[in-house]
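Trainee: Show me how the following folds:
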Amino acid sequence: MKTLIHTLAAAALLFAATAHAQDLQPLDRIAAVVDEDVILASELDRAVSNIRGQYATRQDQLPPQEILERQVLERLISMRLQTANASRTGVRVSDQDVDQAVAAIAQQNGFTMDQLRQQLAGDGMSFDDFRTSLREELMIQRMRQRFAQTRISVSDAEVDAALSAQATGTQYRLAHILVALPEGATPEQIQTGQQKVDGIKSLLDRNEMEFSAAAVRYSDSPNALEGGDLGWRSPQEIPAAFANAVTSLEPGQVIGPIRGPSGFQLLQLVDRREAADGAAAGTVTQYQARHILIRGQPGDDSAAKAKADSLRARIAGGADFAEVAREDSEDASTKANGGDLGWFTQDEFGPDFGGQVAALGDGDVSQPFRTQAGWHIVQRQATRQTAGDDSNRRAQAREAIGQRKLEDEWDRYVRELRGEAYVSIRIGANRDPEIGG
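Mentor: Next up is the predicted model:
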């Protein structure tokens, strides 16, 4: 529990953007100018200190101070650009949205709100900074969702190919190192990138550095400070250039460098496992639930949120969920049936809705939460494992392929934001050291 909340708090502190130009203190310095905004040296110092706290028992894996500052500063710049772009494109996160996110984090970790505050304080973070960082993360999540809806498509042929190659439920934990290349890279830039990635590979081959430490020090990927960790993935979620090779690797082995859309990559198989959710046996988890929907008005859903809060209070006070749904739900397709949604898989109604349902226990009622449809209250009734039919398997494969494409396209999009922005770094180093071959 503590490790999870510490990691979350660390990420929040790293991404916090609470200090802006109007908040400048006399003794504070500017670390970087990002378009019309600034990142203060105090923000950078807090973020670097937090990273050092995460690596308290592994200080030898961290790069020298100047390189670490550059890595952290680049991430702060990236976050500032993404949140600014989200604001420009109309993405909004209300105070109620942040309240729900904070409450969910406390609940997931078994904390009361006071205990959460104490834990954050122990990790060196103020509660206001934590809320600000959560707001920014929610903004970016919503911008990614919009991006996925407008930019990402998966063809039936891609789904067919993925299903034909899906022989087992094996999952692979991966890590990577990226040596990025700009769009339209010149021959000289490509040669420099090739030399850098070859030098990194040589260090790994000679066992002079752990893969995670090399990622922290040299990778241009947004997850460099996490040692390049990509988490557990099914075969469909692995980049096509690596997918076939990964299945034949032993844990610890590295493949690459391979040139991709973002630059040169090295990939390590950290571990493998059989999927714990029954995927190998062809089963899927289904949920039975009912819901109440209150639709908001474009640009102002405060009245809808207030109504949803009122209905949730009635249910908490003993009102029958189905009766409240029949009386007040604005979902015409389920209203007459007391909000009954039947049996469905987690992703069937979208990731926001499915995530809320999956986080509940059977019989629990959610707090009001928002999706693109409006404000929902959900009561989860039951859970079951069922044989995955063809439509479920196709939906899961489509989702996995879409997520893989989204990662690639989003990374490219963020790099475009960085390339088009005015960024002036005023402190620390901005160059990698030479890597020996």
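
Trainee: hey, let's count contacts and neighbours off CA atoms from now on
Mentor: OK.

Trainee: What residues sit buried inside the longest helix along the chain?
Mentor: The longest helix of the chain (DSSP state H) is helix 390-420. Under the neighbour-count criterion of 16 or more other CA atoms under 10 Å, helix 390-420 has 392-406, 409-412, 414-415, 418 buried.

Trainee: which strands and helices sit next to it?
Mentor: helix 65-88, helix 127-151, helix 156-165 (3 or more CA pairs under 8 Å, 6 or more residues apart in numbering; DSSP states H and E).

Trainee: structure for this one too, so we can compare:
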Amino acid sequence: MKTLLASLLAACLLAGNAFAQTVQPIDRIVAVVNDDVVLQSELDRAIQNIQNQYAKQPNAQLPPADVLRKQVLERLVMVRLQVMQASQQGIRVSDQDVDAAIAGVANQNHLSVDQLRANLGTEGLDYASFRDSIRDEIAIQRLRQRYAQTSISVSDAEVDAAMATQANSAQYHLAHLLVALPENPTPEQIDVAQKKIEGVKGLIDRGEMDFATAAARYSDSQNALEGGDLGWRSADEIPTAFANMISGMKAGQVIGPIRGASGFQLVQLVETRSAADAPAGAAQMVTQYQARHILVRVDDKTSDADAKARIDTLRARIAGGADFATVARENSDDLSTKPNGGDLGWFNADAFGPDFGAQVSGLQDGQVSQPFKTQAGWHIVQREGSRQVDATDENRRAQVRESIGQRKLEESWSRYLQQLRGEAYVDIHPADDGAASPNGG
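Mentor: Down below sits the predicted model:
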């Protein structure tokens, strides 16, 4: 999976408004998207940038100019729609957020921010528009994250099942080609899409076009210009419609057309590897702590000053020789640990928040902290021990949960974007003149 910074960088390389060169005196509207517009200059810059990127890949083939224009314009339309949706949901991106993301992009490229800005200027690229593009991508990322949090869930049983089969299972490098259908398509739309994808499959089967070139030319997927590449996937990361079929395929083989939620698809198995051959990570050691704590809550019955005075008194009693566990049993407001003398057991430093973790990690075994405050109230903590543990299995379980969640998210997010596009007013202007031609409603 891509990191946020990696996806930001990739999006900026493709975003139409990221690279401004010279403002034209007259800038034609090429699409109306609800209450916003896409300008010819934005489309030209986006197309030029993609052509520049492909020029660095000698074997890559771009689709014909008219197809490329359609694909890039559709990407710009979808960016507009997602940014609008993010704004409607109250998602805001501050200047500080943008600054931090740009610093991350610069760091990934081993540059300072000033060097990155200078490099953009040397290539004739406008820094202000680059910032706008970063801002849009952060908003889209947050929209997707919010959607995932509210719409996607993964049960422990799903994780258990995936881990049980994954140890000896294969991993697959996949690519796909999508001929999209609108929501609730008419029989005529289904027939046209089916004939199109069958024609594309015929070109591939006859050897007249390789899969990546066909995807770049004919696919309606957002990754069409990357040849439809989906990267390496384990079985739990593959949509269920394809998982069983892919397990019996040979490298280079193409299956489909298959009708899915988004339309008709072709899937190519690029190559296969066993899970044992996948890049292995080193053991992931973490520090865990054992500690007791006493909490005095701040609430409508106890002011902050009163809570502070009370915790100071309890700290003084312990400093005078009182047993920490006894004081906790008699006085702590944490009802879950109070019966056990405030015992928290073994935990990772970040288990109870950064403030609590910083206090515990700064103590020696047996030492009692000074009073400190968190969102829960005022605390004192006694560290009882520390240990190094291998969290590889725990982290692996988290990775599997995330993989399943990502697979579910891809399927659901694709339908969400399709619905977003279908409900929007999108008016595409033809390439040859300025007349309007409605393309959505």
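
Trainee: How close are the two chains, by TM-score?
Mentor: After superposition, the two chains reach a TM-score (TM-score structural alignment, normalised by the length of the first structure) of 0.70; 340 aligned residues with a CA RMSD of 3.4 Å.

Trainee: hmm, back to that, helix 156-165 and the longest helix of the first structure, what's the angle between them?
Mentor: 120 degrees (axes from the mean of the first three to the mean of the last three CA atoms, to 10 degrees).

Trainee: The next helix or strand after helix 390-420 of the first structure aligns to what range in the second structure?
Mentor: As assigned by DSSP states H and E, the chain's next helix or strand after helix 390-420 of the first structure is strand 423-425. Across the second structure, the stretch matching strand 423-425 of the first structure (TM-score structural alignment) is residues 426-428.

Trainee: That stretch vs the first structure, average offset?
Mentor: Here the mean offset of stretch 426-428 of the second structure against the first structure after fitting is 0.5 Å, by mean CA distance after the TM-score superposition for the first structure.

Trainee: Just give me how far that stretch sits from the chain centre.
Mentor: Counting by CA atoms, centre = their mean, to the nearest Å, stretch 426-428 of the second structure is centred 28 Å from the centre of its parent chain.

Trainee: can you check stretch 393-411 of the first structure too?
Mentor: Worked out by CA atoms, centre = their mean, stretch 393-411 of the first structure lies 14 Å from the chain centre.

Trainee: got it, and stretch 214-227 of the second structure?
Mentor: Using CA atoms, centre = their mean, the offset of stretch 214-227 of the second structure from its chain centre is 21 Å.

Trainee: Tell me the span between the first and last residue of that stretch.
Mentor: 8 Å (CA to CA, to the nearest Å).

Trainee: Also stretch 118-132 of the second structure?
Mentor: 17 Å.

Trainee: And for stretch 290-308 of the first structure?
Mentor: Using CA to CA, the two ends of stretch 290-308 of the first structure sit 15 Å apart.

Trainee: what's the answer for stretch 234-244 of the first structure, then?
Mentor: First residue to last in stretch 234-244 of the first structure (CA to CA) measures 12 Å.

Trainee: How about residues contacting the host helix or strand of residue 199 of the first structure?
Mentor: Using DSSP H and E, residue 199 of the first structure sits in helix 187-205. Contacts with helix 187-205 of the first structure, where a contact means CA atoms under 8 Å, 6 or more residues apart in numbering, come from 179-181, 209-211, 214, 218, 257, 263-266, 435-437.

Trainee: Just the closest of the residues you listed to residue 29 of the first structure, please.
Mentor: Nearest to residue 29 of the first structure among these, counting by CA to CA, is residue 218 at 26.6 Å.
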